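Asker: I would like the atomic coordinates for the input below:
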Amino acid sequence: MRERHVRGRGRRTWWRRGGARPLGAAARAGIVTAALCAVAAPPGGYAAAAGAQDSYAFDPAGRSVTGATGTAGAPRLEPGRTYRDSLPGGGSLTYRLDLTAAESAYAPVTAVPPAGTTGNATDGIRVSLEDTRGTRCSTASALFGAGLSARPVTALGQRQTGRSLCQGAGTYYLRVERLSAGGSASGTASSAPRWDLEIAPVTEPGLAAAGPTTAPPDQDSASPEPLAGDPRDRTGGAGFTSARPLGQGVWRTGITPGDTLFYKVPVDWGRQMHAVAELDASTSGHGYVGGALNLSLYSPVRGYVDGASLGYTGTRRSAALEPLPPVEYANRYAVLTGENAVRFAGDYYLVLHLSEKMADTFGTGPFHVTLRVRVGGQAHDGPRYAGRPEPGDVFTVTEQDRQAAVTGDTGGGGIAMRALAVGGIGTGTALLLVLGGWTVAARRAHTRVSAQKPTA
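Answerer: Okay, here's the model as predicted:
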């Protein structure tokens, strides 16, 4: 039987069928990124959890921030930027968002346990957003789950306009708590290792003209058949920022126990996606691992959409997401979480995690996973916003995004330039790094070609 996240409400299914060469841009971007990452680590201030860098690729442009223990002195987060902090074993951290009356706000928090952390099913984080009177606009938790395997977990705090609570312009507070096996932050020992945090707040402006205020009508039908065909290799990224682009197709990757891989699928207004993950049979070992492979889907604001996991006995198994409705602005008025979450166009993130418990029973791998991704429906223009979201491209799908989904290009040059801007490296220094990298690469290429030339 397939293991799934517990919803607490009934489900409805939705689907509509339907010689030496010059260095290329990707190579140059790789050199720039490598050089900048070596010298442009985020400014100090947070206490980095030991080993966290090994399991998650933080945004190289992330700014250091230190959360407060309460609302007094809570640092302000600016939408459109990414922040880093670390969460202690006990207590909580609080941050501030200043919002207008017309904009919705989304504040995803990713917590990264250090390498070697022992995982319990109910370990994780809780994220809430509150107004100045202490009214909770939203609360969400993210837990390790049945795999009993420590991994990056993401929960979303949000304030949506048009609701009865948390309306109006003013200050709102984002609170992040550690959850232990006891189910609360207070049950977590203060001496426990800190978990690194990545916080990426987003704002969404209101509409320029009045739009629908109810969810689209039901479109119940059968679940889609998984795509067939020969898989193409596509390794995953190690974080949201470095997520590898995927489009419709059959994809294959290797994954080792304890690893988490990130992919992003561009989904435009009116389109819908579905995904199935298959874990190949093992060539060694015998036994059973619960929650061996976890497949999660997150929205463009990193909000949880849906997830599935599978138990493993060494034979080939699959885990499939529930069918989802087409991406529409009005989905925000749906009651069910998954339907409500597919409210924007943009990059939807597929996240794979292989339980570290697999190593005890079936060896260290790598294990092969096949991803079958279907993107259907008819694209159409999106809503006309009255302002600009932050970041500006978060709800946009471009032709470049569609091409990257085919080629797998991550666009590393943009990340490198953001690291340059935030890291405070001077333009002249950066230019020397870039030119030096290109020179070294060119000399190596020339050496290889010279070595291959026949001698007289």
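Asker: please make it C-alpha for all contacts and neighbour counts, starting now.
Answerer: OK.
Asker: and stretch 195-202, how far out from the chain's middle?
Answerer: How far stretch 195-202 lies from its chain's middle: 11 Å, per CA atoms, centre = their mean, to the nearest Å.
Asker: quick one: contacts of it?
Answerer: 47-49, 52, 58, 62, 77-89, 105-114, 301, 389-391 (CA atoms under 8 Å, 6 or more residues apart in numbering).
Asker: nearest residue to residue 144 other than its sequence neighbours?
Answerer: residue 121 (5.2 Å; CA to CA, 6 or more residues apart in numbering).
Asker: do I have it right that the one you found meets residue 148?
Answerer: Yes - the pair residue 121 and residue 148 qualifies as a contact (CA atoms under 8 Å) at a distance of 5.2 Å.
Asker: more neighbours: those two, which one.
Answerer: Neighbour count, other CA atoms under 10 Å: between residue 121 and residue 148, residue 148 has more, with 21 against 15.
Asker: now the contacts of stretch 195-202: which count as buried?
Answerer: 47-49, 52, 58, 62, 77-79, 81-89, 105-114, 301, 389-390 (16 or more other CA atoms under 10 Å).
Asker: how long is stretch 109-116 end to end?
Answerer: One end of stretch 109-116 to the other measures 21 Å (CA to CA, to the nearest Å).
Asker: sequence B follows; please return its structure for comparison with A:
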Amino acid sequence: MARPVGQLGRGARGVRGALAAGAALCAVAAVSAPGTAAADGRPPSYTFDEDAQRVEGALDTTRALRLTPGKTYRSTVPRAGKLYYRLELGARESAYVSATVVPTTGAKVSFKDGYSIAVQDDNGINCSADRARFGSSTSPRPLTAWAARRAGASTLSCKRAGTYYVVVERQSEEASPRDPWDLELRFSMEPALRGPAPSATPTGWPSEPPAPLTGTPKEREGGTGFSAAPRLDQGVWRDRIRPGQTLYYWVPVDWGQQLTAEVELGSATAGGSGGGGRGLGRYVPSALGVSLFNPARGPVDQTQSTYDGRQKKAVIGPLPPVRYENRYAVSDEVSGVRFGGRYYLAVHLSRAVAERFGDGPLGLTLRVRVQGDPGAGGSQSTYDGQPLPVDEFEVVDAAEPVRQEGGGGGTGTGFARGPVMKTVAAGAFTAGTALVLLLVVWTVVARRRAAGGKGAGRAGTDGDPEAGAEAGTESRVGSGR
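Answerer: Predicted coordinates:
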């Protein structure tokens, strides 16, 4: 019997359904890879930790969910009101909670817009508090601050074991947008020392700027979040950045070592939208911003530079050598370098640069120098336990071959195992999995069609919301500048 035109049999419908399912899976694979650029050409969004657990901040301490040491969480910050999260701490370890707030893509922010974070005891007393604001650079970007419960004999308050609370509050002007902002929380734990802790505040360190590093730059693509940051060892590195974008990198700095980082923004392209023009009409204040964060993602130092189309430089350091006793100092640039491990560089190019020099990418040159003998002045082995998360506080040998352009015009290629390549590999794996599933479904449908068989399968999921809030994980990519 002839089949009416336009009507499909079960087998053909199944094949078409399999094709649609496979296409959908491939589409999901294409958009789920973290750190990818938006389709409309805007800078890539902030990449949230793929292992971040989604939680909701409580509006009071009674309902606050407990955070686990070494874990990363994703939440949102409303326009008004405080959010509470709970910590259960012993008497000997120090706890650090960093908060990275990500404004909505394209949001308009003002000088005073920002947020605060505090760790409080169960009597409402601040153990420590910090705040971050957009300041003179009103370009929307991720803001990071931290708060801590520091243990030790020199601590005056918050010394006992018990329940503590993380308090996050957005601070905005009346005319600021009312949409919620995304939030990434990182809970780090530092164990006590095995022996007596040094208590003397450092009095000085070699502060003479070292000679700038020279040589052929190595190519390294920055990540768009802490978890997507690639490693930079000592040397000269090259990248590109778009207006409105923030790029992250991490540098291994061991106990006793000093870090210096120079970030140079290249000149605008002659004859293009940038034009290399000069004068006040093409002058962008606070155009290039460079911030440094320690292994617990605590702010250490920051600097800014203007831009007028000519190359400009922003310098971090030289910082004090990493020592345990630095934590007793008052200034962030000293107290922040209190443990060895991953130190993060965040480089932001103001959105205003696009208005004067076009939205095309500009060149970046990063000169990273790490001085001093590794292990001098302290060692992770003196901890009575493991810091959490372990990898943030470890300094390991370089394991990321890089692509480098040689002086003779040739190009050498190595296999990088950094976050960028992990993202590519994950995307390729996901797309490959989708194609395999497509072929499997197609084969099954064809066999059923040939045998005239029928059947359908389904799968469902169920879960405990409370258990998910306490221990579950969710892989997500957020949007930001």
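Asker: how alike are these chains, TM-score-wise?
Answerer: After superposition, the two chains reach a TM-score of 0.77 (TM-score structural alignment, normalised by the length of the first structure), with 381 aligned residues with a CA RMSD of 3.2 Å.
Asker: so which of the contacts of stretch 195-202 of the first structure belong to helices?
Answerer: Within the contacts of stretch 195-202 of the first structure, residues falling in helices by DSSP state H are residue 52.
Asker: need the counterpart of the residue nearest to residue 144 of the first structure in the second structure.
Answerer: With TM-score structural alignment defining the correspondence, residue 121 of the first structure maps onto residue 111 in the second structure.
Asker: now residue 72 of the first structure: which helix or strand?
Answerer: Residue 72 of the first structure belongs to no helix or strand when elements are defined using DSSP states H and E.
Asker: ah, wrong one, I meant residue 430 of the second structure
Answerer: Judged by DSSP H and E, residue 430 of the second structure forms part of helix 419-451.
Asker: what's the first helix or strand after that helix?
Answerer: helix 465-471.
Asker: count of neighbours near the closest residue in space to residue 221 of the second structure that isn't next to it in sequence?
Answerer: Excluding the flanking residues, the one nearest residue 221 of the second structure by CA to CA, 6+ apart is residue 239, at 5.7 Å. For residue 239 of the second structure, the count of nearby residues is 18 (other CA under 10 Å).
Asker: so who does residue 239 of the second structure touch?
Answerer: Counting by CA under 8 Å, 6+ apart, residue 239 of the second structure has contacts 219, 220, 221, 222, 363, 364, 365.
Asker: recalculate using a threshold of 10 Å.
Answerer: 217-222, 247, 265, 361-366 (CA atoms under 10 Å, 6 or more residues apart in numbering).
Asker: all helices for the stretch 251-400 of the second structure, in order.
Answerer: 332-335, 352-357 (DSSP state H, counting those that start in this stretch).
Asker: generate CSV for those, with mean neighbour count as supplementary columns.
Answerer: CSV is the format used below for those (neighbours: other CA atoms under 10 Å):
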stretch, mean neighbour count
helix 332-335, 20
helix 352-357, 20
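Asker: my read: the residue nearest to residue 144 of the first structure touches residue 146, true?
Answerer: Yes - applying CA atoms under 10 Å, one finds residue 121 of the first structure in contact with residue 146, separated by 5.4 Å.
Asker: any idea how far residue 102 of the first structure is from residue 134 of the first structure?
Answerer: 20 Å.
Asker: more neighbours: those two, which one.
Answerer: Taking neighbours as other CA under 10 Å, residue 102 of the first structure and residue 134 compare with residue 102 leading, 18 against 11.
Asker: how about the contacts made by the aligned partner of residue 361 of the second structure in the first structure?
Answerer: Counting by TM-score structural alignment, residue 361 of the second structure corresponds to residue 366 in the first structure. If you count contacts by CA under 10 Å, 6+ apart, residue 366 of the first structure has them with 253, 254, 255, 256, 257, 259, 282, 359.
Asker: follow-up on the earlier one: residues touching the match of residue 121 of the first structure, list them.
Answerer: 133, 134, 135, 136, 137, 138, 139, 172, 173.
Asker: residue 81 of the second structure too?
Answerer: 59, 60, 168, 169, 170, 171.
Asker: which of the residues you listed sit farthest apart?
Answerer: 60 and 171 (17.9 Å; CA to CA).
Asker: of the two, who's got more company?
Answerer: residue 171 (20 against 13).
Asker: thought that one was touching residue 131?
Answerer: Yes - proximity of residue 171 of the second structure to residue 131 meets the contact threshold set by CA under 10 Å, at 9.3 Å.
Asker: where do the strands sit along the stretch 351-456 of the first structure?
Answerer: 367-377 (DSSP state E, counting those that start in this stretch).
Asker: try the stretch 51-200 of the second structure
Answerer: Under DSSP E, counting those that start in this stretch, the stretch 51-200 of the second structure gives strands at 53-54, 72-77, 82-89, 94-102, 114-121, 126-133, 143-149, 162-171, 181-190.
Asker: what range in the first structure does the third one sit on?
Answerer: Pointing back at strand 82-89 of the second structure there. Under TM-score structural alignment, the match for strand 82-89 of the second structure is residues 92-99.
Asker: aligned partner of the residue nearest to residue 221 of the second structure in the first structure?
Answerer: Per TM-score structural alignment, residue 239 of the second structure is aligned with residue 253.
Asker: again, but for residue 248 of the second structure
Answerer: Using TM-score structural alignment, residue 248 of the second structure sits opposite residue 262 in the first structure.
Asker: what sits against that match?
Answerer: 56-57, 235-245, 296-297, 349-353 are the contacts of residue 262 of the first structure under CA under 10 Å, 6+ apart.
Asker: what helix or strand is it located in?
Answerer: Here residue 262 of the first structure, judged by DSSP H and E, is contained in strand 260-267.
Asker: that older thread, I'd like the contacts of residue 111 of the second structure as CSV, with distance to residue 148 of the second structure appended.
Answerer: As requested, the contacts of residue 111 of the second structure are exported to CSV (distance: CA to CA, whole Å):
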residue, distance to residue 148 of the second structure
133, 19
134, 22
135, 24
136, 27
137, 27
138, 28
139, 28
172, 24
173, 27
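Asker: among the residues you listed, name the buried ones.
Answerer: 133, 134, 137, 138, 139, 172.
Asker: how about the counterpart of the last one in the first structure: what's its closest non-neighbour residue?
Answerer: The equivalent of residue 172 of the second structure in the first structure is residue 180 (alignment by TM-score structural alignment). Of all residues not flanking residue 180 of the first structure in the chain, residue 123 sits nearest, at 4.6 Å (CA to CA, 6+ apart).
Asker: any idea how far residue 113 of the first structure is from that neighbour?
Answerer: The spacing between residue 123 of the first structure and residue 113 of the first structure, counted by CA to CA, is 10 Å.
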